[in-house]
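Peer 1: missing the sequence, but the structure's below:
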């Protein structure tokens, strides 16, 4: 189980919903949360962060902030 924090360049709630829908389709995702103030998307589960970023970069500017064990 991992906790992945991504920096996403999203502009509004419509973009937020689209990004969350995109990452919810991955196998192994257990929880998703988005902090619009800091523009950070947090995923918890057994998911490959590189594949998630690859998928999100097709639409948004995305960077990996941290990957670590979930508490």
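Peer 2: Thanks, I have the structure now. Everything numeric in this text was worked out from a predicted model, so none of it was measured. Residues are numbered from 1 along each chain as shown.
Peer 1: okay, CA-based contacts and neighbour counts for the rest of this
Peer 2: OK.
Peer 1: name the single longest helix found in the protein.
Peer 2: Ranked by number of residues, the top helix in the chain under DSSP state H is helix 13-24.
Peer 1: give me the nearest residue to the most centrally placed residue in the chain, chain neighbours excluded.
Peer 2: In the chain, the C-alpha nearest the mean C-alpha coordinate belongs to residue 41, at 4.3 Å (Cα atoms, centre = their mean). In this structure, residue 41 finds its nearest non-sequential neighbour in residue 34, 4.5 Å apart by Cα to Cα, 6 or more residues apart in numbering.
Peer 1: another structure for you, compare them:
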């Protein structure tokens, strides 16, 4: 469920009716609301890009916000007192992880630093 708020720019009542009809015809729409500031709020399982693409054929349309629709709060279930507190369902402790010891490398020796390290034949 998404709540999409769109800013529309239409000029007359006929365009307003076309916008409402087009918005309600998009698949997955559950509710459509248009307020005085020409903001269209569409709620449902919709793709905002598809909605804007269809509405831009009628008038200028911009996305203001896209977010989850607020669902009614559900009552929290209280845990039952007679149930045991999951000792049988616990996972065993993880095995310890052993890492190999680090390998230390000596920096390369260059000829300028140690002339005795080079052998010239």
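Peer 2: Thanks, I have the structure now. Because the structure is a prediction, the values reported are computed rather than measured.
Peer 1: before we move on, back to that, tell me the secondary structure for the residue nearest to the centre of structure 1?
Peer 2: Per DSSP: H, G, I helix; E, B strand; the rest coil, the secondary structure class of residue 41 of structure 1 is strand.
Peer 1: who touches the host helix or strand of residue 62 of structure 2?
Peer 2: Applying DSSP states H and E as the criterion places residue 62 of structure 2 in strand 60-68. Identification of contacts with strand 60-68 of structure 2 by Cα atoms under 8 Å, 6 or more residues apart in numbering yields 1-10, 48, 52, 55.
Peer 1: go with 6 Å
Peer 2: Identification of contacts with strand 60-68 of structure 2 by Cα atoms under 6 Å, 6 or more residues apart in numbering yields 2, 3, 4, 5, 6, 7, 8, 9.
Peer 1: quick one: contacts for the third one?
Peer 2: Read that as residue 4 of structure 2. 41, 42, 65, 66.
Peer 1: drop anything exposed from these.
Peer 2: Listed as buried from those are 41, 42, 66; burial here means 16 or more other Cα atoms under 10 Å.
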